[in-house]
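Visitor: no sequence on hand, only this structure:
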């Protein structure tokens, strides 16, 4: 089964199954981020979250970030926005651990997008946020 591969702190391979709705939401997010904010938007951005290697489902990086880190694979500093698109197989603990890891290595915001319930949770370094602090219109994401 095709999927995304990550490594945990012990070097074990973690593989997430592919999901079409997941991919559609990723594509819409990339388009929205790029059109609204400029910079670079990624599907499957690899990020070193020492000791783990994580892969954000979607990430957005400013032009400034790209000048400093654009050639890195994996990124050693997280892009400004790191997003996980939840699958039914994801536990809340797993998703929140990933967001905490992205924030710990420099993300300004980390989001969990829930396609099936059409909601988004936003987090910053200090904890949950009522909404993103970036100038984005997310109303049509789930249309």
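Guide: All right, it came through fine. Small disclaimer: the values here were computed from a predicted structure and weren't measured. Numbering: from 1, shown residues only.
Visitor: from now on I want contacts and neighbour counts done on CA atoms only, so please keep to that.
Guide: Noted.
Visitor: contacts only, for residue 63.
Guide: 38-40 (Cα atoms under 8 Å, 6 or more residues apart in numbering).
Visitor: likewise for residue 135?
Guide: Residue 135 neighbours (Cα under 8 Å, 6+ apart): 36-37.
Visitor: repeat for residue 101
Guide: residue 49.
Visitor: list the buried ones in the longest helix seen in the chain?
Guide: Ordering each helix of the chain by length in residues (DSSP state H) puts helix 20-37 first. Residues of helix 20-37 classed as buried: 22, 25-26, 29-30, 32-34, 37 (neighbour count, 16 or more other Cα atoms under 10 Å).
Visitor: for stretch 58-69, same thing?
Guide: Neighbour-count burial for stretch 58-69 [16+ other Cα under 10 Å]: 58-62, 65, 69.
Visitor: ok, structure two:
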């Protein structure tokens, strides 16, 4: 969810329905509050952390035999919006159920959002709750500048900081990585 405080990094159009977005979402867009919103301003650090997390999740799901798929910048529909999480994991069961449609019709079970300096904490936290209310089971909010990772589930919240090991709570069971290694 984006506000007028970050409009300089976002352009939007109102003549685009959620159904149109679901059929063919334009690159680097989300459908938020009735508007097509283009996300801009991704930094090198953001992209590096996104790649690191996708790499670690992909390797773990393969080595642990849990299967499924790991994606970056992949569209999904929540109960209210069309979203594009930075990193997402789809379980083998949901992959078998849905295949690979243009847009997943629900939230991914495991999602990570890398928070940029222009994002507002309240909005990122609200987005994580939106994912959890739309089929998501676990959301990682990665704050690179503060070296924090907040892991949320429907019933719990955990904060991991520099010097600690962050781990999955519900989905992709058993995965863990040092916060400093992930953010390196």
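Guide: On my side now, so go ahead. Owing to the predicted nature of the structure, the values given are computational and were not obtained by experimental measurement.
Visitor: thought residue 121 of the first structure was touching residue 127?
Guide: No. Using Cα atoms under 8 Å, residue 121 of the first structure is not in contact with residue 127, being 10.7 Å away.
Visitor: show me which of these two is the more surrounded one.
Guide: When residue 121 of the first structure is set against residue 127 and neighbours are counted by other Cα atoms under 10 Å, the residue ahead is residue 121, at 16 against 11.
Visitor: map that one across to the second structure for me.
Guide: Matched by TM-score structural alignment, residue 121 of the first structure corresponds to residue 150 in the second structure.
Visitor: the residue lying closest to its match once chain neighbours are set aside sits in which helix or strand?
Guide: Spatial nearest neighbour of residue 150 of the second structure, excluding adjacent residues (Cα to Cα, 6 or more residues apart in numbering): residue 159 at 4.5 Å. Using DSSP states H and E, residue 159 of the second structure falls within strand 157-161.
Visitor: what packs against the helix or strand following that strand?
Guide: Where DSSP H and E defines the elements, the next helix or strand beyond strand 157-161 of the second structure is strand 165-167. Counting contacts by 3 or more Cα pairs under 8 Å, 6 or more residues apart in numbering; DSSP states H and E, strand 165-167 of the second structure packs against strand 176-178.
Visitor: do you know how far the most centrally placed residue in the first structure is from residue 69 of the first structure?
Guide: Closest to where the C-alpha atoms of the first structure average out (Cα atoms, centre = their mean) is residue 83, at 2.3 Å. Note on residue 83 of the first structure: its distance to residue 69 of the first structure, by Cα to Cα, to the nearest Å, is 18 Å.
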